[in-house]
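K.L.:
for reference, the sequence and a predicted model appear below.
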Amino acid sequence: MYERILVPTDGSETAELAVEHAIDLAEQYGADVHTLYVVDTDSMSLSLGAEQVDRIEQGHYDEMDEVRDRADRATSYVADRAAERGLEVVEYVSAGKPHSQIATYVEDNGIDLVVMGSHGRSGVKRALLGSVTERTLRSTHVPVLVVEADESD
């Protein structure tokens, strides 16, 4: 049923909850696991400036130790958890708008299922903060399993 499962991650606890679900499904279906960290250039543009964001979008985020380390930690977490279960993971880092990068990765890599976390915000909180998960649901044409974190945790 599923041959390639994508777990987008930002390294948060919410994303880590989704990792466990993705690994369980990959094990059950014999699927490959992919993990994607997106350097969110929209959120960085205010603090870094346009020139630095342009460099990041062109793939030069390796020069920025903090960004590279955050991406490596997030994708390595997925790879390490999968390795404990005998699964290998394709790790990938890109830059841009997260939902758009996720949709592009899905198309380019023949992903069958996306498993991602969500904070479960509603109403004003979601309107103010936006939702990568919600935008991903609207941007892809494959099933998206949303693992919701409890805001009170």
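P.N.:
Done, it's in.
K.L.:
all contacts plus neighbour counts: C-alpha atoms, from now on.
P.N.:
Noted.
K.L.:
so where do the helices sit in the protein?
P.N.:
Along the chain, the segments classed as helices by DSSP state H run 13-29, 41-48, 50-57, 65-83, 98-109, 123-129, 132-139.
K.L.:
now these in a markdown table, with distance to V89 and mean neighbour count?
P.N.:
Shown next, in a markdown table, are the helices of the chain (distance: least, CA to CA, whole Å; neighbours: other CA atoms under 10 Å):
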| stretch | distance to V89 | mean neighbour count |
| --- | --- | --- |
| helix 13-29 | 10 | 19 |
| helix 41-48 | 25 | 13 |
| helix 50-57 | 24 | 16 |
| helix 65-83 | 5 | 17 |
| helix 98-109 | 13 | 18 |
| helix 123-129 | 30 | 10 |
| helix 132-139 | 21 | 17 |
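K.L.:
second structure for comparison follows:
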Amino acid sequence: MSDYKHILLAIDLSDDSPLVCQRAQSLAKLYNAKVSIIHVVEPLSFTYGSDIPLDFSSLQDELLLQSKNQLLSMAKTIGVDEDDCHLVLGRPETEIHKLGIEVGSDLVVVGSHGRHGLALIFGSTANGVLHGACCDVLAVRVKDGN
């Protein structure tokens, strides 16, 4: 196995994100690898569907602004440049795969809650990233909020 050269860190900005960041940072130091970070915001229309005739644009803009501030703050704590931070609107699995290819990552680090039951059947972001990735994926086990 060759050393990792470019790690893509996918975070959800939850309370567990610092642990996932720490794992990626440790690997980056070990392999002297570059780190890029992605956070994907799902459009509110995905969540609430088109059944609700409301304009979510200002709420979506505020969510993106808050997410950007949190993303940059986390990046700063692990020494990742702002140019290597990516805030994207879309489906997490799809956008993580796309950016991974664009930046040439050879490892994706993502948190995993170890879901069970219906959550497992319907899938998770970590599972979606794992099954569509063109490189290695490290799923960092984090505590489940329930």
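P.N.:
Here it is on my side, so go on. Keep in mind that what you see is a predicted model, and the values were worked out from it rather than measured.
K.L.:
ok, back up a step: which among the helices of structure 1 is found nearest to M116 of structure 1?
P.N.:
helix 13-29 (5.2 Å; CA to CA).
K.L.:
now the closest one, how far from the chain's geometric center?
P.N.:
Relative to its chain's centre, helix 13-29 of structure 1 lies at 12 Å (CA atoms, centre = their mean, to the nearest Å).
K.L.:
which bit of structure 2 covers that helix?
P.N.:
Aligned using TM-score structural alignment, helix 13-29 of structure 1 spans residues 15-31 in structure 2.
K.L.:
and for the matching stretch, what's in contact with it?
P.N.:
Stretch 15-31 of structure 2 is contacted from outside by 3-5, 7, 9, 11, 33-35, 74, 78, 109-111, 140, 142-143, using CA atoms under 8 Å, 6 or more residues apart in numbering.
K.L.:
E91 of structure 1 is nearest to which of the helices of structure 1?
P.N.:
helix 65-83 (6.0 Å).
K.L.:
quick one: list the elements packing against that closest one.
P.N.:
In this structure, helix 65-83 of structure 1 makes packing contacts with helix 13-29, strand 32-40, strand 89-96, judged by 3 or more CA pairs under 8 Å, 6 or more residues apart in numbering; DSSP states H and E.
K.L.:
tell me the angle of that helix relative to strand 32-40?
P.N.:
160 degrees (axes from the mean of the first three to the mean of the last three CA atoms, to 10 degrees).
K.L.:
which residues are contacting helix 65-83 of structure 1?
P.N.:
9-12, 16, 19-20, 23, 35-39, 61-62, 88-93.
K.L.:
apply 7 Å and report the result again.
P.N.:
9-11, 19, 23, 35-37, 61-62, 88-89, 91, 93 (CA atoms under 7 Å, 6 or more residues apart in numbering).
K.L.:
are any of the residues you listed buried, and which?
P.N.:
9-11, 19, 23, 35-37, 61, 88-89, 91, 93 (16 or more other CA atoms under 10 Å).
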